[in-house]
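**Student:** Generate a structure from the sequence data that follows.
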Amino acid sequence: MADLPTVRWGIIATGMICEWFVTDVLKPDWPEKRANHTIQAIGSSSLEKCQKFAEKYVAPAKPTVQPTLYGSYQEVYDDANVDCIYIGTPHGFHKKNCLDAIKAGKNVLCEKAFALNAKEAEEVFTAAKEKGVFVMEAMWTRFFPLMKTLQKMLHEEKKLGTIYRTFSDFGLDFDIPNLPDDSRYKDPTLGAGSLLDIGIYTLTWGLTTLSDKVGDEAEEPEVASTQSIAHGVDLSSQVLLHYRSTGRQGICTSTTNEPQCKPFTRIEGSKGRILVDAEAPSLPTRFTFYPKDGGKEEVYTFESPGRGFYWEADAVALDLQAGRKQNATMPWAETMRVMRIMDGVRKRGGARFPVDDW
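**Tutor:** Model prediction:
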């Protein structure tokens, strides 16, 4: 393990997503381990929150290096021993958190959705380019072995032959109208609504299964969409992707009115269909191929010792070791493409954030 790259992480915030990330990267039994990870520092709005977080989620792993705990984010950015900042705050804080970290010369892995809109995302990437630091959107699902295997089968091996359509749905039952006004699921200043929180996953399934290109190399699909709005946020979003060059279509939906349906994604082609299933679209665990000729179905199952955050963490480590400023799976141009699509959905549907200039 000594010859593997090591990343010393600075964790920004102490919520659930940070809990998942920290417990995952500290697990010793990763499959095909490609990097070492240290939780070097943790920052929160209070030192007490950091202490409770470290006691509950770091201490059980018995790491050789104990994290430095801070009652602010800025102290994490300024810590000379931190290599990369992991940002797990609500969407509405991502731009500021990223810019503050970049100003301090830190590399950044920022949770999805990367920003509230494409304009904010562009500001962050411009700052990163000027400072010469690595930045990546933490769209962890794209790094799962299941996703890599599925994409290879679809786009290289042509398992489905000609791909026709992808259906993908993500549902949660949050009852947004009855949540407190300051809830991150209800407050527009925090990027509330189904689209940025869970719709981004179904959009990802559509984009990755209908084409093998990302970023500047990818075709911009035509997009039609609708949203159901209450209290200024979308309770549900329906996005239709149309690839003019191939005729392929993606139907990508999200809702906070109904629990998740299973399987959550169906990909149709001339040789059959593939159904993807799991606890949620963000955590795919298996897919099944059903051949159109009536042959035997094929089940592909993928296991991991945690939720799967270590695959993206390892990818960051390898990029930093190589001196790269972007990741090939999730380059800046791909984040911008997704943000532009979501901006268009919100413009048409009416889910406007205070920072939007339309």
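
**Student:** going forward, measure contacts and count neighbours with C-alpha atoms only.
**Tutor:** OK.

**Student:** Do a quick rundown of the helices in the stretch 151-300 of the chain.
**Tutor:** Along the stretch 151-300 of the chain, the segments classed as helices by DSSP state H, counting those that start in this stretch run 194, 200-210.

**Student:** what's the last one packed up against?
**Tutor:** Other elements packing on helix 200-210 under the criterion 3 or more CA pairs under 8 Å, 6 or more residues apart in numbering; DSSP states H and E are helix 145-155, strand 163-171, strand 249-255.

**Student:** residues in contact with the lengthiest helix in the chain?
**Tutor:** Secondary structure of the chain per DSSP state H: the longest helix is helix 332-349. Outside helix 332-349, the residues that touch it by CA atoms under 8 Å, 6 or more residues apart in numbering are 114-115, 117-118, 121-122, 125, 136-137, 195-196, 200, 214-216, 220, 223-229, 239, 326, 352, 358.

**Student:** ok, back up a step: for the helices and strands packed on helix 200-210, which one ends up most surrounded?
**Tutor:** Of all those, strand 249-255 has the most neighbours on average by mean count of other CA atoms under 10 Å, namely a mean of 25.

**Student:** Out of the helices of the stretch 151-300 of the chain, flag the one nearest Asp3.
**Tutor:** helix 200-210 (32.8 Å; CA to CA).

**Student:** Tell me the spacing between the most centrally placed residue in the chain and Cys98.
**Tutor:** With distances taken as CA atoms, centre = their mean, Met139 lies nearest the centre of the chain, 2.3 Å away. Using CA to CA, to the nearest Å, Met139 is found at 16 Å from Cys98.

**Student:** what does Met342 give?
**Tutor:** Computed with CA to CA, the distance linking Met342 and Cys98 is 20 Å.

**Student:** To compare against the first, here's the next sequence to fold:
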Amino acid sequence: MAEMPICRWGIVATGGISEQFVRDLLMSDWPEKKANHIIQAIGSSSLEKCKSFAATCVTPAKPAVQPALYGSYQEVYDDKNVDCVYIGTPHSFHKRNCLDAIEAGKNILCEKPFALNATEAEEVFAAAKEKGVFVMEAFWTRFYPLIKTLQRLLHEERKLGTIYRTFCDFGLDIDISSLPETSRYKDPALGAGSLLDIGIYSITWGLMTLSPETGDNAEQPDVSSTQTVIDGVDVASQVLLHFRSTGRQGICTSTTTFECMHPFARLEGSEGRILVDGSTPSSPRSFTFYPKDGGKEERYEFEKPGKGFWWEADAVAQDLQAGRKQNQTMPWAETLRVLSIMDGVRKRSGTRFPVDAW
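**Tutor:** Model (predicted):
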């Protein structure tokens, strides 16, 4: 049996998502863990912010290794003790952060959405290939045991029989008009709107449940869409995925005008339906199978350590130990498939970012 891998992490940015990631990795032992994690370095826009972050997130956990604290991101990239950089900046900065880390020869786990468009992602992947480093989009939900179990039941055991449709809605109640012009929900330069922030989850649920393959072997669905746009920013998106080979359809919606109802997803097939529940589509907790013949329902519940970032971190550590440059669950081609779908949605509605070439 291979020795459990150890990954020494460099944390870039000290916002809310980085806080959740660090807290999870510093939790006490989780029985299902498949790697050991060390917070080796933390970088922020100022040393004061970095120290405050460490005092809040790291010190209470009393780790054996105290992280180096830096007042810049570049110092994290240059730290020779860091195995992999976790990038938790807003998505408009992901391309630059990734390219800087790659230039320093660092492996990368970058938050979703990986970039503002597919062109940016292609540039990062090309640089990573040339440098020979590992890069993965941090799409934590895809690594949940709940998702792995659901996909096995759908695509291997054919629990639903012939799959017909998936419905998924992600709604938040955000008064965008009241936010400052610099808000990431309002400024197109920051990737404003509901699509990249939460619509990406609804689309991903459609792909995960309707398409058994990921990456280069995955079917590219036909896509139609509409968006409600206010002041150049989408506040609601409706995306229809159609897989020609099977006729399956995904109805994927998102909005910042109303909080989504629960269950947030429904899967339909010839043998029944599955309803998925949880706080949001990004963090599912359970699903229930309802047989078409009226038989006894089957409920599947899953314990979750902390916020649920542990599984993707373990996957990265295992890939690094094995010398892989891409992850099988979240390969580069899958990141590009999702970004290309969202590019098309935005092109059709005219929600353009300054970096877009169209």
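
**Student:** care to give me the TM-score?
**Tutor:** Remark: TM-score between the superposed chains equals 0.99 [TM-score structural alignment, normalised by the length of structure 1]; 358 aligned residues with a CA RMSD of 1.1 Å.

**Student:** about what we covered before: please check the contacts of helix 332-349 of structure 1 and keep the buried ones.
**Tutor:** Buried members of the contacts of helix 332-349 of structure 1, counted by 16 or more other CA atoms under 10 Å: 114-115, 117-118, 121-122, 125, 136-137, 195-196, 200, 214-215, 220, 223, 225-228, 239, 326, 352.

**Student:** who are the neighbours in contact with the spatially closest residue to Pro354 of structure 1 that is not a sequence neighbour?
**Tutor:** In space, and not counting its chain neighbours, Pro354 of structure 1 is closest to Thr189: 6.1 Å by CA to CA, 6 or more residues apart in numbering. Under the criterion of CA under 8 Å, 6+ apart, the contact list for Thr189 of structure 1 reads 92, 353-355.

**Student:** Could you identify which of these has the most neighbours?
**Tutor:** Gly92 (22 neighbours; other CA atoms under 10 Å).

**Student:** quick one, what contacts it?
**Tutor:** 115-116, 189-191.

**Student:** How much space separates the closest residue to it other than its chain neighbours from Leu241 of structure 1?
**Tutor:** Nearest-residue entry for Gly92 of structure 1: Leu190, 4.1 Å, with adjacent residues in sequence omitted and distances by CA to CA, 6+ apart. Computed as CA to CA, the Leu190 of structure 1 to Leu241 of structure 1 distance reads 26 Å.

**Student:** Of these two, give the one with the bigger neighbour count.
**Tutor:** Counted by other CA under 10 Å, Leu190 of structure 1 and Leu241 do not tie: Leu241 has more neighbours, with 24 against 21.

**Student:** which residues sit in contact with the more buried one?
**Tutor:** 206, 221-224, 249-252.

**Student:** quick one: what's aligned to it in structure 2?
**Tutor:** Mapped onto structure 2 by TM-score structural alignment, Leu241 of structure 1 lines up with Leu241.

**Student:** Please report how far that match lies from Pro221 of structure 2.
**Tutor:** Distance from Leu241 of structure 2 to Pro221 of structure 2, by CA to CA: 6 Å.

**Student:** give me the element Gln33 of structure 1 is part of.
**Tutor:** No Gln there; residue 33 of structure 1 is Lys. Secondary structure from DSSP states H and E places Lys33 of structure 1 outside every helix and strand.

**Student:** I'd like the distance between it and Tyr300 of structure 1.
**Tutor:** 21 Å.

**Student:** Show me the strands in the stretch 1-150 of structure 1, by range?
**Tutor:** With DSSP state E, counting those that start in this stretch, the ranges of strands along the stretch 1-150 of structure 1 come out as 6-12, 36-43, 68-70, 84-87, 107-111, 135-138.

**Student:** Likewise for the stretch 201-350 of structure 2?
**Tutor:** 222-230, 233-242, 249-255, 265-269, 272-278, 284-291, 298-301.

**Student:** Tell me which of the ones you listed lies nearest to Asp79 of structure 2.
**Tutor:** Across these, closest to Asp79 of structure 2 is strand 284-291 (CA to CA), at 35.8 Å.

**Student:** Counting by contacts, list what that closest one packs against.
**Tutor:** Looks like strand 284-291 of structure 2 contacts helix 145-151, strand 272-278, strand 298-301 (3+ CA pairs under 8 Å, 6+ apart).
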